[in-house]
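Enquirer: Can you look at this prediction? I've put the sequence above it.
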Amino acid sequence: MRISILGSGYVGLVSGACFADFGHFVTCVDLDEKKIERLKRGEIPIYEPGLDALVADNSAAGRLTFSTDVNAAVADAEVIFIAVGTPSRRGDGHADLAYVASASEMIGRAMKDFTVVVTKSTVPVGTGDEVERIIRKVNPAADFAVVSNPEFLREGAAIEDFKRPDRIVVGLEDERARPVMESVYRPLYLNQGPLMFTGRRTAELIKYSANAFLAMKITFINEIADLCEKVGGDVQAVARGIGLDNRIGSKFLHAGPGYGGSCFPKDTLALLKTGQDYDVPLRLVEATVSVNDNRKRAMGRKVIAACGGSVRDKTIGLLGLTFKPNTDDMRDAPSLAIIQTLLDHGARVRAYDPEGMDAARALIEGIEFGADAYDVAEGADCLVLVTEWNQFRSLDLSRVASLMKTPRLVDLRNIYRTDEVARAGIEYTSVGRRAELSEIETQEAAE
């Protein structure tokens, strides 16, 4: 099939490369000429494992092309995906649909024969209706169907998620779009990919509901971690104990410094705004947003407490800046709030991240950046593990201890065993665990 994707950001680029890998002929369109020129040269503007090779292979095969010519791309396409940004709007938290509206107008003006227009961007309930209205306004004679097909891609594992999805949600009101979307996803459909057809508004709500629910799971286990610290429990054992219940599941039950990234923060806010617009209070989601925001700042205070109650004139080293590993995304990363709290209390901050340094430099002032984990540890009064990159999971702890002014580790991801840190002579603070061996560590030692 001939597919055009408007927007060559994270979702658009990953989707375009994967669709091309399925055998479709895909044109990724963007008005940013510099970005398109970079993509034509094989330069990937984002960090996503495996994406550079996927783009290169399908570009070489002639199935994936890049262009700034919206009119030509729209006129030639059987299916057009809208994959533009929908950031939180300043002031009210609602999703800003300006780019979606602009894309809809351009599609309406350039459309020729019957075309399926698909919103791939994360959009509030009713956006499909608005896309349809805009296209009809600029081109009353247009023959088209508007479909909602939300993405469920995890940064760092996007290609795997696209090619082996838990579900493919397609929301439509015009049945003519059904066979077209079946053809788009035919390679996955033949492999028993769960293709789920719903109404358009239902599909839009599925995306927001899924992200809000996962955000609530993260926030729930973080609050349980706080309780564990007070009563002497072990949050990892609690998470394992409840996660073995199939009704709950083990995913997203890892205590840490709070969620961040491009999806959960803005999507929970947008869902809250939708609830307000329809006079349906979403109290659980509202509490989730509030608790998560407070948690990020609380992690900064946790570091201060681990340093004896003051970090003034002390050097604090941070390992990891991005909101999760295997991405360069700094949007709403917990590290931002943690760093600001430390700076506000007079600390000197030095940080290192394998992929997020450039993005961090544009967002954070007043800190130093190290060359690697050991460079950050040298002379530090405390080392804080914020993002669980694989290279931080097997540090030479004895070397770390010898480099630090005060051997002290605050592990906000619980990736180290308390006994191995203690053997290295490092004072250790984790999340939701006792200072001595955790219950899981004790069980593993016995086994």
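Expert: Okay, I see it. Numbers count the residues shown, from 1 in each chain.

Enquirer: From now on I want contacts and neighbour counts done on CA atoms only, so please keep to that.
Expert: OK.

Enquirer: Leaving out chain neighbours, which residue sits closest to Arg89?
Expert: When the adjacent residues along the chain are set aside, Arg89 lies closest to Asp96, with 4.9 Å between them (CA to CA, 6 or more residues apart in numbering).

Enquirer: Included below, for side-by-side comparison, is a second structure:
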Amino acid sequence: MNITVIGTGYVGLVTGTCFSEMGNNVYCIDIDEEKIKSLKNGIMPIYEQHLESMVIKNHNKGNLIFTTELKKGLSKSDICFIAVGTPMASDGCADLSVVFQVAKNIGELMSHDLIIVTKSTVPVGTGDKIDKIIQKELDKRGVNYNFQMVSNPEFLKEGTAVEDSMRPDRVIIGSEDEKTINMMKELYAPYVKNHDRFIIMDIRSAEMSKYASNAMLATRISFMNEIANICEKVGADVNKVRLGVGSDKRIGYSFLYAGCGYGGSCFPKDVSALIKTGEIAGYSPKILNEVESVNNNQKVVLVNKIREKFGENLSNLSFSIWGLSFKPGTDDMREAPSVVIINELIKSGANIKAYDPKAREVAENIFKNNENIEFCNSKYDVLNDSNGLIIVTEWNEFKSPDFNEIHDRLKHKIIFDGRNQFDKELLDTLGFEYYQIGC
């Protein structure tokens, strides 16, 4: 098929690249000329495993085209995906300004019948608004092209986005037009050997499915962090509690790890947007408000432990940070706990040395001109003369470190572990003070 994907962020770039991998001709559109130029030269705007090689291969083959010319893509395409960002606005709602501008542009430029798919995460009812915007522009032009709206939410996890795209758990198609549904099934057929993975529903239910999924996962994380905080008060071990809870087949182990809070581009903004959706409709979502509150508080749990150990004034103290991205496998630092932790420590007077395998460049931009933070090229170099090691992101290279090396380099043999990675009894025998979440 011939496809246009508007937006070359995480969702758009991964989606377009994976469609091209299956032999489709894909036009990836973005208004950022520098980004398009970089993509043509094989320079990625994000880090995502396997993505770079697939982009270069399919671009060189000619079936993955990067351009700023929306008209060119639309003129040659059967299906157009809207995959632009929907960031959190100042009031907590999803900012749909770019989505609506894209809809207007589609109405101004489309030159034949078209299937228009929202891949961006959008509140319930957005598909109807896009439909009206496009139709208004067509009416202005005096043309009568037929178009069908589809909601096809993405369920990509940063760090495994290519794998998730190529082997989806499910493909939700929000449409009530049989011909359109069949075309979407044909497009996704190479990814879905088991056709039971297609879930067909109306557009509004598809839009809600994405928000409900992310909110459920965020709720599990905040619930377990709440349990962890209770465990600390009563002398229980959340690591053992997790095993007891997760062994129940009705619950399972996924998203039951206690830690220093969730971040990223999805959970924070989607929980907030779903709260606002409920409020606008006249309902106050009490559970989701608490999910958000627990997560915000969880991001300072490690800071509180450090202050309890060293006092409120951390002047003349230096701390090492392992991990800056909000999760391993990505360089994304949006809403990352590391940002909150670093800012709080610096506010108390501390100096920071930080290391992350992929997110250094992003972090340097976030903390530019801040003299209280230094970025290092090695997880061991950050430890020199440090008063304590703080583990924020559970990258694989942090899971089995040389504890003798850590012991020799740290000024104070103290580890604050925001991901509960190590065996406390082992670290006790090695002479470390070891602080975890929920233990």
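Expert: Alright, I've got the coordinates. Just so it is clear, the structure is predicted and the values come from calculations on it, not from any experiment.

Enquirer: that older thread, distance of the residue nearest to Arg89 of the first structure relative to Gly12 of the first structure?
Expert: Between Asp96 of the first structure and Gly12 of the first structure the distance is 18 Å, computed by CA to CA, to the nearest Å.

Enquirer: Those two - which one has more neighbours?
Expert: Higher neighbour count among Asp96 of the first structure and Gly12: Gly12, with 25 against 17, using other CA atoms under 10 Å.

Enquirer: next helix or strand past whichever strand or helix holds that one?
Expert: Here Gly12 of the first structure sits within helix 10-21, counting by DSSP states H and E. Counting by DSSP H and E, the element after helix 10-21 of the first structure in chain order, helix or strand, is strand 25-29.

Enquirer: That next one to helix 10-21, inter-axis angle?
Expert: Using axes from the mean of the first three to the mean of the last three CA atoms, to 10 degrees, the inter-axis angle of strand 25-29 of the first structure relative to helix 10-21 is 160 degrees.

Enquirer: I'd guessed the residue nearest to Arg89 of the first structure sits against Ser121; true?
Expert: No. Using CA atoms under 8 Å, Asp96 of the first structure makes no contact with Ser121, being 11.3 Å away.

Enquirer: Common neighbours of those two, please.
Expert: Counting by CA atoms under 8 Å, 6 or more residues apart in numbering, the shared contacts of Asp96 of the first structure and Ser121 are Thr86.

Enquirer: What are the boundaries of the helices in the stretch 51-200 of the first structure?
Expert: Under the criterion DSSP state H, counting those that start in this stretch, the stretch 51-200 of the first structure contains helices at 51-60, 70-76, 98-110, 127-138, 158-163, 177-184, 186-190, 200-231.

Enquirer: want to throw those into CSV with distance to Asp381 of the first structure?
Expert: Output for the helices of the stretch 51-200 of the first structure, formatted as CSV (distance: least, CA to CA, whole Å):
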stretch, distance to Asp381 of the first structure
helix 51-60, 39
helix 70-76, 55
helix 98-110, 46
helix 127-138, 51
helix 158-163, 37
helix 177-184, 55
helix 186-190, 52
helix 200-231, 23
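
Enquirer: out of those, which comes closest to Ala371 of the first structure?
Expert: Ala371 of the first structure lies closest to helix 51-60 among the helices of the stretch 51-200 of the first structure, at 24.6 Å (CA to CA).
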